[in-house]
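Undergrad: build me a model:
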Amino acid sequence: MRQPSDLRLPLLITGLAGVPGYNAFAYFRKRLGDSVLAIRPHRNWRLTGPGILACDTDDEAGMDALWDEHRFQSVLSFAGSCHLKACELDPQMAERINVQGTRNVARNAARYNARMIHLSSDLVFAGRSGGNYSEADEPDPVTVYGKTMVVGEQEVQDICPAACVLRISLPMGPSFNGHAGAIDWIESRFAKNKPATLYFDEVRTPTYVDCMNRLYDRLLRRSEAGLFHAGGPRAMSLYEIAQVINRVGGYNPKMLKGCPRIEAGPMPPRAGNVTMNSDKLCAVFGEQVFAPWPNQHHLIPEHRTWHHQRNGDTGSPERVVELLT
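TA: Next up, the predicted model:
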């Protein structure tokens, strides 16, 4: 194993507008300063600041020029379009960003022999087998997004075999625009006293972004390659996740609505139980690398009206940040 000082710099982070990239940039920039750069799409012109550059990953010439200028030695490949409906309506856009963009990052990582960590998704699975997916299970995505993520994974492994590919679930943390992540979107509805409808039967394995950042830090210093599942140890339905946010945030419990996926309509298609088994990743470190989300046993919903029971705790948005991100 490499020593901690062996993180190879400079480090590039793609996908700054998303939850993983936004939080990883803050984490690594604080620790490594100007040796860390991040890119955001040109269209996200409001996302500016020290170390932030505008470059689209699907711009082959632009990406080549960026790498030639900075000669990155490590890259966190987090760019992608995960908006399910947008991908269904515009498959070419999904292919351009999730496949072509990923290919450009992998090609440059191989060109400069850079350490590469690439993020994929649990939505490469349909959720028809009861969850607990391992890396040996065959992907069977039900969405355009999931299909392009499968292709992107293969692009990385073909072009940059030394890369580490992580399939993640829901990273629980803030986003730049306040609605890109699971917590942000759900909380934005409740904060405006607007209803939010979540599914009883879409089940995920969420993770705290702090746990993910520490994982990236450790993996960047190591040489593990190939595919790993990186889901948390606690399975939560989308409805249960919203219950926790509603109660911890002190929001109106009547604003949370729930239904099975079949009642949501055909667009976009929804996966079922896509919980992941992350034993392979934990075995690398000889320990559980993720705290369960939520990390307090009393915040695990026990039934569908659990969030109505406040037990004298009024909750607040500050508590959401403190306990859930």
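Undergrad: going forward, measure contacts between C-alpha atoms and count neighbours the same way
TA: Will do.
Undergrad: now the helix or strand hosting Met63: buried residues?
TA: Using DSSP states H and E, Met63 maps to helix 60-70. For helix 60-70, burial by neighbour count (16 or more other C-alpha atoms under 10 Å) applies to 60, 63-64, 66-67.
Undergrad: from the contact counts, what lies against the next helix or strand after it?
TA: Where DSSP H and E defines the elements, the next helix or strand beyond helix 60-70 is strand 74-77. Helices and strands touching strand 74-77, by 3 or more C-alpha pairs under 8 Å, 6 or more residues apart in numbering; DSSP states H and E, are strand 11-13, helix 101-111, strand 115-121.
Undergrad: tell me which of the ones you listed lies nearest to Phe285.
TA: Taking C-alpha to C-alpha, strand 115-121 is the member of those nearest to Phe285, at 16.5 Å.
Undergrad: elements contacting the closest one?
TA: strand 74-77, helix 101-111, helix 144-159, strand 164-168, helix 209-220.
Undergrad: swap the cut-off to 7 Å and go again
TA: Judged by 3 or more C-alpha pairs under 7 Å, 6 or more residues apart in numbering; DSSP states H and E, the packing partners of strand 115-121 are strand 74-77, strand 164-168.
Undergrad: can you put those in JSON lines and add mean neighbour count and distance to Lys280?
TA: Output for the helices and strands packed on strand 115-121, formatted as JSON lines (neighbours: other C-alpha atoms under 10 Å; distance: least, C-alpha to C-alpha, whole Å):
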{"stretch": "strand 74-77", "mean neighbour count": "25", "distance to Lys280": "20"}
{"stretch": "strand 164-168", "mean neighbour count": "24", "distance to Lys280": "11"}
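Undergrad: now the ones you listed in TSV, with distance to Tyr22?
TA: Output for the helices and strands packed on strand 115-121, formatted as TSV (distance: least, C-alpha to C-alpha, whole Å):
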stretch	distance to Tyr22
strand 74-77	11
strand 164-168	15
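Undergrad: how about this one, so we can line them up?
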Amino acid sequence: MHPSHTVTIELADRSYPIVISSGLLDDPSSFAHLPSASAAVIVTNTTVGPLYGQRLERALGPQFPVVHTVTLPDGEQYKTWDSIAAIFDVMLRNACDRSTVLFALGGGVVGDITGFAAACYMRGVPFVQVPTTLLAQVDSSVGGKTGVNHPLGKNMIGAFYQPVRVVCDLDTLATLPQRELAAGLSEVIKYGPIADAVFLDWIEQNLDALVSRSPQALAYAVRRSCELKAQVVGQDERESGLRAILNFGHTFAHAIEAGMGYGAWLHGEAVGSGMVQAVRLSHRLGYVDERFVTRLTEMVQRAGLPTALPVLDEADNAGRYLELMRRDKKAAGGAIRFVLIERPGCAVVRQAPDAAVRAVLGGS
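TA: Below you'll find the model as predicted:
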């Protein structure tokens, strides 16, 4: 086992630990001292459930007399109201009360859906994140953003609702398909440009080790990513200011996902391309130099991620992107706000002239 590391999200009476190690999923102590309840509900999907569902159920056995399981279809396209309803159906049929604890066993989609269901059921029940993908361990399981997609926009319906614990078992990363691992690396890479130039150097030097799943490299990447996110969320839980920097690349990424159809690209793949466009826009607006643009682009490529934008509209591709980005949650009064890199390790949130955005979208 790796030594266990605990990173704390400091939110006063809603503070909670992120426990990071190997072997956590089979250890009942990973789930000890949670809120008392007569029942637990595991929410998972058709990919992760067969791998880890029974193991989590066994680990929960000493604390919860009854454990129910909801198995959802796998994929971003199922991050919908229908999945929320499927969870509620199981809970209501089994007379789950407001002390019931939900466990999100899976990647970011499962985590977001479960958290939103927990926020809504009887106006709020406790939930625990048990992320099994790199993307979920370093980003989506931490910070309390929950929700579902709408055909017109990603994550437009949701709530800020914090888990009571996050349990990151590093062993689950061994079963990730390489494409999913690469998607998670996009969310690791983003922390360097926005918050920690030293970590950016470390990622650049250890990217091959991360791609080849070095346990030591992955353990450090997860821990440092969680530390950086904890610092940001602890200062700005509801994204009224600083927390917006965590969306580096996401304005472009969400347009890609909505425009192509959810599931065509993985979220992390869209973020990889989105970061490249965002740093190109940063350069065009006079922040970073061309060498930094090249550096970040090469890192995204080495991670196995796309760097180019997909074409969403043959007739007016830039216009289609701008239309979708104006629906982004960070837009205000129809003005698009971008996370830009002012210098390595420092991000700012700014509006950008449409002409500059169109130039980036056009490849110049």
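Undergrad: superposing both, give me the TM-score.
TA: The TM-score (TM-score structural alignment, normalised by the length of the first structure) is 0.34; 166 aligned residues with a C-alpha RMSD of 5.7 Å.
Undergrad: which among the helices and strands packed on strand 74-77 of the first structure is found nearest to Ile39 of the first structure?
TA: With C-alpha to C-alpha, the closest approach to Ile39 of the first structure among those belongs to strand 11-13: 6.5 Å.
Undergrad: tell me what the helix or strand just after that closest one is packed against?
TA: Toward the C-terminus, strand 11-13 of the first structure is succeeded by helix 19-32 as the next helix or strand (DSSP H and E). Packing contacts for helix 19-32 of the first structure, counted by 3+ C-alpha pairs under 7 Å, 6+ apart, involve strand 36-40, helix 209-220.
Undergrad: out of those, which is the most enclosed?
TA: Most buried of those, by mean neighbour count (mean count of other C-alpha atoms under 10 Å): strand 36-40, with a mean of 24.
Undergrad: moving C-terminal of it, what's the next helix or strand?
TA: Going down the chain from strand 36-40 of the first structure, the next helix or strand is strand 52-54, by DSSP H and E.
Undergrad: helices or strands next to that following strand in the packing?
TA: Checked by 3+ C-alpha pairs under 7 Å, 6+ apart, strand 52-54 of the first structure has strand 36-40 packed alongside it.
Undergrad: which other helices and strands contact the strand it packs on?
TA: When contacts are defined as 3+ C-alpha pairs under 7 Å, 6+ apart, strand 36-40 of the first structure packs onto strand 11-13, helix 19-32, strand 52-54.
Undergrad: that one to helix 19-32, inter-axis angle?
TA: 160 degrees (axes from the mean of the first three to the mean of the last three C-alpha atoms, to 10 degrees).
Undergrad: between strand 36-40 of the first structure and helix 60-70, how many degrees?
TA: Taking the same axes, to 10 degrees, one finds strand 36-40 of the first structure and helix 60-70 inclined to each other by 170 degrees.
Undergrad: okay, now the nearest residue to Pro317 of the first structure once chain neighbours are set aside: neighbour count?
TA: Leaving aside its chain neighbours, Pro317 of the first structure sits nearest to Gly249 (4.7 Å; criterion: C-alpha to C-alpha, 6 or more residues apart in numbering). Using other C-alpha atoms under 10 Å, the number of residues around Gly249 of the first structure comes to 23.
Undergrad: thinking again about what came up before, now the helices and strands packed on strand 74-77 of the first structure as JSON lines including mean neighbour count?
TA: Output for those, formatted as JSON lines (neighbours: other C-alpha atoms under 10 Å):
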{"stretch": "strand 11-13", "mean neighbour count": "24"}
{"stretch": "helix 101-111", "mean neighbour count": "23"}
{"stretch": "strand 115-121", "mean neighbour count": "25"}
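Undergrad: nearest to Leu84 of the first structure, of those?
TA: Nearest to Leu84 of the first structure among these is strand 115-121 (12.3 Å), distances taken as C-alpha to C-alpha.
Undergrad: Arg358 of the second structure reaches Tyr321, doesn't it?
TA: No - using C-alpha atoms under 7 Å, Arg358 of the second structure makes no contact with Tyr321, being 9.0 Å away.
Undergrad: so for these two, which residue has more residues nearby?
TA: Just comparing Arg358 of the second structure and Tyr321: by other C-alpha under 10 Å the higher neighbour count belongs to Tyr321, 23 against 17.
Undergrad: which residues touch the more buried one?
TA: Counting by C-alpha atoms under 7 Å, 6 or more residues apart in numbering, Tyr321 of the second structure touches Ala255.
Undergrad: helix, strand or coil for it?
TA: Recorded secondary structure, Tyr321 of the second structure: helix (DSSP: H, G, I helix; E, B strand; the rest coil).
Undergrad: ok, it to Asn155 of the second structure distance?
TA: Tyr321 of the second structure sits 17 Å away from Asn155 of the second structure, taking C-alpha to C-alpha, to the nearest Å as the criterion.
Undergrad: same deal with Val43 of the second structure?
TA: From Val43 of the second structure over to Asn155 of the second structure the distance is 19 Å, taken as C-alpha to C-alpha.
Undergrad: can you give me the neighbour number for Tyr199 of the first structure?
TA: That count, for Tyr199 of the first structure with other C-alpha under 10 Å as the rule, works out to 22.
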